[in-house]
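> Provided below are the primary sequence and the corresponding predicted coordinates.
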Amino acid sequence: MTTAAAPAATSPEATARALPGAWTLGLARGVLELRQFFRQRDQVIFTFAFPVVFLALFASIFRDQVEGTDITASQLYAAGMVAAGVMSVSFQSLGISIAIERDEKVLRRLRGTPMPPAAYFLGKVWLVLVTGLAETALLLGVGTALFGLDLPGTTAKWLTFGWVFALGLTGCALLGIAISSLPRSGKSATSVVVLPFLVLQFVSGVYIPVGSLPDWLLNIGALFPLKWMCQGFRGVFLPESAAVLEQAGSWEYGRIALVLGAWCVGGLVLCLLTFTWKNRRDG
């Protein structure tokens, strides 16, 4: 009789190679995040409808032509609301959802699994990217169909839209992850996150045109990414004549890229310094 050979011991290196990497797990985590998001119908409706409802209200009430330009106030609101929609699905959504997951000890359990921490954040990136594109498409559809917003007619304008969207979404998502550590519980997350977001919308030219805001308020808004996203999207969707409405009298694309890029770097630093996998009261 022959004796079957014992299976060879698997080395740690071979085991590590057999396990899926962070990118693969991040994609799988992103699919899971999207499924969980779209299964919560009330959250889906609130997330996508909130910017659309406010766009419809402001753009319907204020429809007159803006003095000194050939655009209407409706077009001005539509361009700015696209930026607010991007920040809604990134900063607000992540700030609240991560705080709730931390309070419910979901993060603590995930940290105890073999899943690389990067996979969790990659999953959030996929969630924010897909919902951000969907929110933007919805707002552009409403803006072009009902309020006279013109889509970019040149490749250069679309490229500008692309980098403003990418930098703005990234910076706001990182800021949302950072602020998620601020609420003391999941119940207080909505209040803690929504209040600064609402204030920023008023001082960044979303609900009130920048020409109607005092300089000191505009200077406060200029410290955060929303103001620069609004300005960038206005430059993309409005004619060049509308640039006179900006604080500097021009679109300032270079400064927009600089500030949004700085928020991507600064937001990452804030995340590394503030993010925790468990509540402060858990020790």
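It's in.

> Every contact and neighbour count from this point should use C-alpha atoms.
Will do.

> Contacts only, for residue 147.
Taking CA atoms under 8 Å, 6 or more residues apart in numbering, we find residue 147 in contact with 59, 74-75, 78.

> Now the buried members of these.
In those, burial by neighbour count holds for 59, 74-75, 78, counting by 16 or more other CA atoms under 10 Å.

> got TSV for these, with secondary structure too?
Shown next, in TSV, are these (DSSP: H, G, I helix; E, B strand; the rest coil):
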residue	secondary structure
59	helix
74	helix
75	helix
78	helix
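
> Please enumerate the helices of the stretch 51-200 of the chain.
73-87, 93-103, 106-111, 117-146, 155-179, 189-203 (DSSP state H, counting those that start in this stretch).

> For residue 15, state which of the contacts of residue 147 is nearest.
Distances from residue 15 to the contacts of residue 147, taken as CA to CA, are shortest for residue 78 (52.9 Å).

> Distance check, the most centrally placed residue in the chain against residue 71.
By CA atoms, centre = their mean, the chain has its centre lying nearest to residue 90, at 2.6 Å. To residue 71, residue 90 is 29 Å away according to CA to CA, to the nearest Å.

> One more to weigh against that first structure:
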Amino acid sequence: MSTTAAPTTPAAPAGTSSAAVRVGPARLGLRQGRLEIKQFLRSRESVVFTMAFPVIMILIFASIFTGEITDGVRFTQYFITGMIATGLMTVGFQSLAIQIPIERDRGVLKRLRGTPMPKWVYFAGKVIMVAVIGFAEMVLLLAVATLLFDLQLPDTAVKWFTLGWVSVLGITACTLCGIAFSSLARSGRGASAVATPVSLVLQFTSGVFFVFTALPGWMQQIAALFPLKWMCQGLRSVFLPESFGTQEPGGSFELGMVALVLGVWCVIGLVLCLTTFRWTTKRDG
């Protein structure tokens, strides 16, 4: 008795399914983003350093420095701007500059490169993770400063809009620079030692822990070359009265210059990402 074999469909590539093949680009990016967020939250070190550290610094500094730096402007009101900017830089620049070399060292990037998954999906996942964690951190910082230290939130739609575009441009520049900077570390172990000092130096010279105009002139000039100084300045225009703009080095908050510098750094970061990013370690070739 003869039998007729049932028609078969072409086999899907190893490690994939027919359902996975039909997933659109948007869903691929969102899935990778959810995966990156889960991995971030499962790492206690990342959560503590990235999200808890700025809150701890606010609690310490705001408890110590309770006076005013000028008429009507308390140090807490000034300090929160720097800590929001620092939080965005930490999650965008420092966390990626440390995470990516570790993944590269473990061979994760090399394996991803050999799968059918488009390369952009990996970066989309990182961007989504940075955006979600950065937003959550900003909300957390504002809540702590408002509830415990009477921070005055923006009182106009214009200021909320400024808070939005400064934060988006700033975290975009930091994210791109973090991805590009990740190629400097020779190994995953050395990533923290390479990225953390850069982050700390920028914080101390950009008006995060001290009033910016109180810093030496040469230090102000160097800080003005990098995004963090302009992120802090843009955020000061949101949380400080308009009259405080005269205390800035340029005599105003210079929001046009803030947008220009952060935009330029977005372009620089993108170019560096495209030209320097490595999927494998040097020993892998």
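Received the coordinates, thanks. Nothing here was measured: the structure is a model prediction, and the numbers come from that model.

> List the TM-score for the superposed pair.
Here the TM-score for the pair of chains, by TM-score structural alignment, normalised by the length of structure 1, is 0.92; 277 aligned residues with a CA RMSD of 1.9 Å.

> picking up where we left off before, among the contacts of residue 147 of structure 1, pick out the one closest to residue 31 of structure 1, please.
residue 78 (30.6 Å).

> so what corresponds to that closest one in structure 2?
Applying TM-score structural alignment, one finds that residue 78 of structure 1 aligns to residue 80 in structure 2.

> now swap in residue 233 of structure 1 and tell me
By TM-score structural alignment, residue 233 of structure 1 lines up with residue 235.

> Measure the mean distance from the strand or helix carrying its match to structure 1 post-superposition.
Assigned by DSSP states H and E, residue 235 of structure 2 belongs to helix 227-239. The superposed helix 227-239 of structure 2 is, by mean CA distance after the TM-score superposition for structure 1, a mean 0.6 Å from where its aligned residues fall in structure 1.

> Onto which residues of structure 1 does the next helix-or-strand element following that helix map?
Reading on from helix 227-239 of structure 2 to the C-terminus, the next helix or strand found by DSSP H and E is helix 255-276. Aligned using TM-score structural alignment, helix 255-276 of structure 2 spans residues 253-274 in structure 1.

> residues of that stretch that come out buried?
256-257, 259-261, 263-264, 267-268, 270-271.

> Report the separation between the nearest residue to residue 160 of structure 1 once chain neighbours are set aside and residue 89 of structure 1.
Once flanking residues are discounted, residue 160 of structure 1 sits nearest to residue 236: 6.9 Å by CA to CA, 6 or more residues apart in numbering. Here the criterion is CA to CA. By it, residue 236 of structure 1 lies 21 Å from residue 89 of structure 1.

> So which of those two has more stuff around it?
Per other CA atoms under 10 Å, whichever of residue 236 of structure 1 and residue 89 has more neighbours is residue 89, with 27 against 24.

> That one corresponds to which position in structure 2?
Checking TM-score structural alignment: residue 89 of structure 1 goes with residue 91.

> list the contacts for its match?
By CA under 8 Å, 6+ apart, residue 91 of structure 2 lies in contact with 50, 130, 133-134, 175.

> now these in TSV, with neighbour count and distance to residue 19 of structure 2?
Output for these, formatted as TSV (neighbours: other CA atoms under 10 Å; distance: CA to CA, whole Å):
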residue	neighbour count	distance to residue 19 of structure 2
50	24	36
130	28	28
133	21	29
134	24	32
175	29	32
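
> Across to structure 1, which of the residues you listed hold up?
Shared contacts between this structure and structure 1 among those (both residues aligned by TM-score structural alignment, their matches' CA atoms under 8 Å) comprise 50, 130, 133-134.

> Columns distance to residue 227 of structure 2 on top of the residues you listed, output as JSON lines?
JSON lines is the format used below for those (distance: CA to CA, whole Å):
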{"residue": "50", "distance to residue 227 of structure 2": "19"}
{"residue": "130", "distance to residue 227 of structure 2": "17"}
{"residue": "133", "distance to residue 227 of structure 2": "19"}
{"residue": "134", "distance to residue 227 of structure 2": "16"}
